[in-house]
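Enquirer: from the sequence below, what's the structure:
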Amino acid sequence: MPVWFREILIGFLILGAAFVAGAAANFFLRLLRTQIFLKRGKTLADELLFAARWPVFHLIVATGLVVIFSRLKANYPNQVASWIFNGVDAFVFIAAVALFVYLLYRLSAAGLVWYSQLLADRSQTRVDTQFIVLFNRLLKGVIFFLAVLVILDHFKIDIKGLLAVAGISSLAFALAAQDTLSNMISGFILMADRPFRVGDRVVLASGEAGVAVEIGLRSSRFLTDDGSILVVPNVELVRTRITNHSFPDARVRVALKFVLSHDSPVERAKGIFERALSATPGILREPEPALMLSDLTENGLEFSLFFWVPNLEQKGRAAEGVRLRAFQLLKESKIRFAQREVWLKENGMP
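Expert: Alright, predicted model coming up:
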């Protein structure tokens, strides 16, 4: 059997084996995805397997071609046609790197979309599509740059200058986009840490309060009590204190104080306050309202009432209802509120 015929036969065998291996890998990934991961719902593994199926097949076939032309180049080093093998081998190597880059990009993009959806579900907000596109482009640029470095290194081309230029460009970009990058990173921190969610009522350290309507990657928006939209950069939300009135639930405790005169009957006054609490709509019965004689002051007897309402919006209305009913009942029972008495002493008077 001539040597050239044997090499051609071996080449076809390697190519056939690569096709079979690629098809087997494709079938295995599809089987793994449909029979195991899809039954558990959409997961990261499911997204990665779907993204990897066909790129893996083509990558295995390209690897087989690289092996074939590497054998031909090694077995025919002095032939006139060796430059053809070198050219084809270089082309196949670049194609294999391109396929590997395509596989890596699809896996990274699938992971990014899945994680963005996970953050959106956890924080009950959407992740802006524009930012997903931006991250995809940045990811594509980084992977493409790494692929160029691998190809240049394979052909023994010095890449130190290119690395220096890339380092300086990256530093310049980072300095120019420092605020934007800080807000974007802070946005991911807010979505992962979840100090508040969409619909939560929060109070910022500045005293501004509102209901969270959107948590974006650059800024978050709150609907204030006067109907305006407050836009706060995410980096400020990460660095400051936030009071969340809706977590772990929306219930709010209300505390009221009444100061009655010293001659007021304590048990009777307690009964009046209990009637006022039970007659006011919107007050939760669990946790149970509480009242106590909390202090004896120079002005009178101080009574403290504690009760819970379903949310912050009902706090003022319920407090007003309790005050009005307590005032009416105290007035009907002729129980007086405490009044400060001031005695003036004239000169020469005892």
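Enquirer: all contacts plus neighbour counts: C-alpha atoms, from now on.
Expert: Fine.
Enquirer: tell me where the protein has helices.
Expert: Secondary structure of the chain (DSSP state H): helices at 3-32, 44-75, 82-123, 129-154, 160-176, 178-193, 234-239, 266-279, 315-332.
Enquirer: just send the ones you listed back as CSV, with mean neighbour count and distance to Leu296 too.
Expert: As requested, the helices of the chain are exported to CSV (neighbours: other Cα atoms under 10 Å; distance: least, Cα to Cα, whole Å):
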stretch, mean neighbour count, distance to Leu296
helix 3-32, 16, 74
helix 44-75, 20, 64
helix 82-123, 18, 48
helix 129-154, 14, 61
helix 160-176, 11, 63
helix 178-193, 18, 45
helix 234-239, 18, 43
helix 266-279, 17, 12
helix 315-332, 17, 19
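Enquirer: need those in CSV with distance to Val202, can you?
Expert: Putting the helices of the chain into CSV (distance: least, Cα to Cα, whole Å) gives the following:
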stretch, distance to Val202
helix 3-32, 45
helix 44-75, 33
helix 82-123, 15
helix 129-154, 26
helix 160-176, 32
helix 178-193, 14
helix 234-239, 11
helix 266-279, 27
helix 315-332, 15
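Enquirer: how about this one, so we can line them up?
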Amino acid sequence: MQVNFFQIVPVLNQFLKYAFSYSHLYNLVVSVVILGIFVLFKNIFTNYIFKFLRRMTDKTKGMADEYLLTSFHDPLKNAIVLLGLYLAFKNYLPSSYDYVLNKVLSSGVIILFANAVYKLVGFYAENETEIGRLLNGKIDKILIPFFSKMIRFIIVALTFVVIASDWGYDVNGFVAGLGLGGLAFALAAKDLLANVFSGIVIIIDKPFSIGDWIKTNDVEGTVVDINFRSTKIRMFDQALVTVPNFNLVNASIINFTKRPTRRITFNLEVTYSTPSHKLQKGIERIEKLLLAHSNIDETSVVVKFDSFGGSALQIFVYFFTKTIVWADYLNTKQDINFGIMKIMEEEGISFAFPSTSVYLETPLKIKQEAEAN
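Expert: As a prediction, this is how the structure comes out:
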């Protein structure tokens, strides 16, 4: 279809007359001024409000008020800009656009409020102490990331539903559609659902928590995160391993963090030239050393002359530390090692080392044969 140039000219001329008319330019300038005022004064207005609110909450304990104010700070600034946009377009556009502008304004306010609550949940998810204070009790760390993700998902879903309802969409039909779609999704994603339900089982049964040192047949390390589908484990070489929850539920898990004590056991090997009375005195002193140490469980101490080895007398040493923290465990082990060395030096007992002795049955005959040759 061809358009005649002479047909466009009148339409373009009419548009230019309207665009440069006094009423149009006046409304445009007023709208720009309105928007500029709200943009320029958004920081001043927001800071004034939050300064007043912080004065009211300075005497309160905990971080609840700070989290609340921080979460709503940026959304409030954006809400001021949104209000400026609404008033600017309302002044500029004809009254027939009021319905759309009102819906856009209400949807924007809902989104900004949901964003503030979303941030607030994130702040609490990073502070276990504040959650315990909020709930007036202690909560397991394993529950925090799982439920924080669930609450955030609910916030997003509710925001979508409320906005859709405000614009006149049938939410009931949408929810029913989700039910049919969920059935099809369940059939197509059995493994995903298995991992989700396995994650719920892990949270309820609590075989481990975030920060625990665990070991399975395939992986060993510290648990850093638990979500709907998988568990993230930081190995000791700092590699991050993601394990599906279904695999963990069906695996044998050793939780080293749950043990109350940590074992240390080794054999001391001393030379065969050690007199029996010195060996007995050394064993008694090592046992007293272990029993006197504040970080060793005195009920587990065993120090015994165990056996006659191939090249040394073997003393069996067995005890448990009261701490399971890696650094404290190593410090305790080091203290005991230095203490044993000091006892051995004071008692004149020498440590043995692997050696081989060669015996010649007729050394004289061999010497004579070598001289004859």
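Enquirer: need the TM-score between these chains.
Expert: Their TM-score after superposition, calculated using TM-score structural alignment, normalised by the length of structure 1, is reported as 0.48; 209 aligned residues with a Cα RMSD of 3.9 Å.
Enquirer: closest one to Trp308 of structure 1 among the helices of structure 1?
Expert: helix 315-332 (8.4 Å; Cα to Cα).
Enquirer: got the angle between the closest one and helix 266-279?
Expert: With axes from the mean of the first three to the mean of the last three Cα atoms, to 10 degrees defining the directions, helix 315-332 of structure 1 sits at 140 degrees from helix 266-279.
Enquirer: helices and strands around helix 315-332 of structure 1, which ones?
Expert: strand 252-260, helix 266-279 (3 or more Cα pairs under 8 Å, 6 or more residues apart in numbering; DSSP states H and E).
Enquirer: packing partners of the first one?
Expert: It refers to strand 252-260 of structure 1. Against strand 252-260 of structure 1 (3+ Cα pairs under 8 Å, 6+ apart) you get strand 301-309, helix 315-332.
Enquirer: relative to Val232 of structure 1, which of those is closest?
Expert: helix 315-332 (26.2 Å).
Enquirer: any figure for the gap between Leu138 of structure 1 and Ser182 of structure 1?
Expert: 16 Å (Cα to Cα, to the nearest Å).
Enquirer: contact partners for Val117 of structure 2?
Expert: Contact analysis of Val117 of structure 2 by Cα atoms under 8 Å, 6 or more residues apart in numbering lists Ser71, Phe72, Ile155.
Enquirer: and it, which of the three is it?
Expert: Put simply, Val117 of structure 2 is helix when judged by DSSP: H, G, I helix; E, B strand; the rest coil.
Enquirer: list the contacts for Leu178 of structure 2?
Expert: Leu178 of structure 2 neighbours (Cα under 8 Å, 6+ apart): none.
Enquirer: endpoint to endpoint, stretch 225-234 of structure 2 covers what distance?
Expert: OK, stretch 225-234 of structure 2 end separation, Cα to Cα: 9 Å.
Enquirer: and whichever strand or helix holds Ile34 of structure 2, what's buried?
Expert: Following DSSP states H and E, one finds Ile34 of structure 2 within helix 22-57. Residues Asn27, Leu28, Ser31, Val32, Ile34, Leu35, Gly36, Phe38, Val39, Lys42, Asn43, Thr46 are the ones in helix 22-57 of structure 2 that count as buried (16 or more other Cα atoms under 10 Å).
Enquirer: which one of the helices and strands packed on helix 315-332 of structure 1 lies nearest to Phe303 of structure 1?
Expert: That would be strand 252-260 among these, by Cα to Cα, at 5.2 Å.
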